[in-house]
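[1] quick one: sequence plus predicted model below, questions after.
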Amino acid sequence: MDKLVAGGLGALVSVAAVVLGAWLHSRRELRQWRRDQMLRTAVEFVTPTRYLLNHYRWLGEDAMNQEDRRARRDRMQDARTAIQLLYSPPTVQLMEELVSRLYETRPETIKEDHDRTQEMFRELVRQLGTEIGARPKTP
């Protein structure tokens, strides 16, 4: 009888270990998937936003290739939606402020406003990297 109890207890511990291992594995996979999504979203937002910031500043909206501008804005908007779903509220708020400033940027924008927009962009990139888990760059 003792052997039966010991065998049953051993089987129970084995099943519990398998369940715990599967649960831990699924959690790790979920964290990795989320990190991958956050990284992809950050790149998809940063790339067209950087392009638009530069071109709005130097050319202005009207002087840009409108088809290219629309395509880049669409990419930025898609990534913007994903950022709203994946990132923390302070990061989303900073992104929204940056987008508002982007649409206000023109060739006649004063240098101080342009510099502030650039600093907001750099801060957003740092914040995105921090939330993804990337190591911050040292100057």
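    Arrived safely.
[2] going by C-alpha atoms from here, please, whenever you check contacts or count neighbours.
    Fine.
[3] for this structure, what's the longest helix?
    Longest helix in the chain, counting residues (DSSP state H): helix 2-58.
[4] which other helices and strands contact that one?
    In terms of contacts (3 or more Cα pairs under 8 Å, 6 or more residues apart in numbering; DSSP states H and E), helix 2-58 is packed against helix 66-86, helix 89-104, helix 111-132.
[5] which one, of those, ends up nearest to residue 17?
    Closest approach to residue 17 among the helices and strands packed on helix 2-58 (Cα to Cα): helix 111-132, 30.5 Å.
[6] what's that closest one in contact with?
    By Cα atoms under 8 Å, 6 or more residues apart in numbering, the residues outside helix 111-132 that reach it are 35, 38-39, 42, 46, 57, 87, 91, 94-95, 98, 101-102, 105, 135-136.
[7] so residue 97 versus residue 15, what's the distance?
    51 Å (Cα to Cα, to the nearest Å).
[8] and here's the other structure:
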Amino acid sequence: MDKLIAGSLGALVSMAAVILGAWLHGVRERRQWRRDQMLRAAVDFITPTRYLLNHYRWLGEEGMNQDDRHERRGRMQNARTAVHLLYSPPVVQLMEELVSRLHETTPATASEEFDRTQEMFRDLVKRLRVELGGRLSTP
């Protein structure tokens, strides 16, 4: 009888260890998936935003290839949606302020205003990095 109890207890402990291991693996996979999505959203926002910011300033809306501009704004809009879903409200608010400033940036924009927009862009990149690094530990 003692062997039956010991065997049953060993089986229960083993089963609990397997269930706990599977659960922890699932948690880790979800965290990695979320981090990957956050990274993709950040890159997908930063890349077209930097391009548009530079070209609005240097070429102006009329000097740009409009098909290219619309494509990049579409990519930026898709990334904005992902940022809204994945990042904290302060990051989202800074992103929206940057987008508003981007729409107002032209070759006629004062140098101080353009520098402020550039600084806002750099702040956003820093905050995106902090949230990416602060949410998950590396595997």
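    Thanks, I have it. Note that the structure is a prediction, hence the values are computed from the model and not measured.
[9] one step back: and the longest helix of structure 1, how far from structure 2 on average?
    Taking mean Cα distance after the TM-score superposition for structure 1, the mean distance separating helix 2-58 of structure 1 from the aligned residues in structure 2 is 0.7 Å.
[10] how far off centre is that helix?
    Remark: helix 2-58 of structure 1 is offset 16 Å from the chain centroid, using Cα atoms, centre = their mean, to the nearest Å.
[11] same check, this time on stretch 106-125 of structure 1
    Distance of stretch 106-125 of structure 1 from its chain centroid, counting by Cα atoms, centre = their mean, is 20 Å.
[12] want to throw the helices and strands packed on helix 2-58 of structure 1 into CSV with mean neighbour count and distance to residue 53 of structure 1?
    Formatted as CSV, these follow (neighbours: other Cα atoms under 10 Å; distance: least, Cα to Cα, whole Å):
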stretch, mean neighbour count, distance to residue 53 of structure 1
helix 66-86, 16, 11
helix 89-104, 17, 6
helix 111-132, 16, 8
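[13] make CSV from the ones you listed and add distance to residue 50 of structure 1 to it.
    As requested, those are exported to CSV (distance: least, Cα to Cα, whole Å):
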stretch, distance to residue 50 of structure 1
helix 66-86, 10
helix 89-104, 10
helix 111-132, 8
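[14] nearest to residue 29 of structure 1, of those?
    helix 111-132 (15.0 Å).
[15] the closest one to helix 89-104, inter-axis angle?
    Angle, helix 111-132 of structure 1 to helix 89-104, by axes from the mean of the first three to the mean of the last three Cα atoms, to 10 degrees: 150 degrees.
[16] so how much does helix 111-132 of structure 1 differ from structure 2 once superposed?
    Superposed on structure 2, helix 111-132 of structure 1 shows a mean distance to its aligned partners of 0.6 Å (mean Cα distance after the TM-score superposition for structure 1).
[17] quick one: that helix to helix 66-86, angle?
    50 degrees.
[18] where in structure 2 does helix 111-132 of structure 1 fall?
    Aligning helix 111-132 of structure 1 against structure 2 (TM-score structural alignment) gives residues 111-132.
[19] distance from the chain centre to that stretch, please.
    From the chain centre to the centre of stretch 111-132 of structure 2 is a distance of 15 Å (Cα atoms, centre = their mean).
[20] ditto for stretch 123-139 of structure 2
    For stretch 123-139 of structure 2, the distance to the chain centre is 9 Å (Cα atoms, centre = their mean).
[21] now swap in stretch 101-116 of structure 1 and tell me
    With Cα atoms, centre = their mean, you get 24 Å for stretch 101-116 of structure 1.
[22] list the contacts for residue 75 of structure 1?
    44-45, 48.
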